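Trainee: only geometry, no sequence info:
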């Protein structure tokens, strides 16, 4: 984890608030999904569960 537990708890609380705002916005479904996916991936990165471009690296390694 890239932060302490107290901060991570607050980040998750804020993520929930952000998700609620996105879902109640007038964004088109695809745009809303992009906003949510990137926010969730950022939180996963903080937790050490996500590597940006990780899937792309695995795919390119499989092609080698």
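Mentor: It's in. Quick caveat: nothing in here was measured; it's all calculated off a predicted structure.
Trainee: alpha carbons only for contacts and neighbour counts from here, please
Mentor: OK.
Trainee: Helices of the chain, start to end?
Mentor: With DSSP state H applied, the chain shows helices at 5-23, 29-47, 54-63, listed in chain order.
Trainee: Comparison target below:
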């Protein structure tokens, strides 16, 4: 998701998306611990996406 699209989301939507992405990231990390993932870059993409949304969430609260 582009930063422009993220900024258009409301605070509640951002909180929900961060929660969902964090949960997905945890599950992928857990799976990767058990057996190697086919696409390990997905972990990095999720981390960056979560960071973008948290940055936008901080800007909404300020």
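Mentor: Looks like it arrived, so ask away. All values derive from a computational prediction rather than experimental measurement.
Trainee: before we move on, the earlier item: save the helices of the first structure as a markdown table, and put in mean neighbour count too.
Mentor: Compiled in a markdown table, the helices of the first structure are given as follows (neighbours: other Cα atoms under 10 Å):
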| stretch | mean neighbour count |
| --- | --- |
| helix 5-23 | 13 |
| helix 29-47 | 14 |
| helix 54-63 | 10 |
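Trainee: neighbours of the equivalent of residue 36 of the second structure over in the first structure, just the number please.
Mentor: The criterion is TM-score structural alignment: under it, residue 36 of the second structure has residue 27 as its aligned partner in the first structure. Taking other Cα atoms under 10 Å as the criterion, the count of residues near residue 27 of the first structure is 12.
Trainee: For residue 36 of the first structure, see how far away residue 27 of the first structure is.
Mentor: Taking Cα to Cα, to the nearest Å as the measure, residue 27 of the first structure and residue 36 of the first structure are separated by 11 Å.
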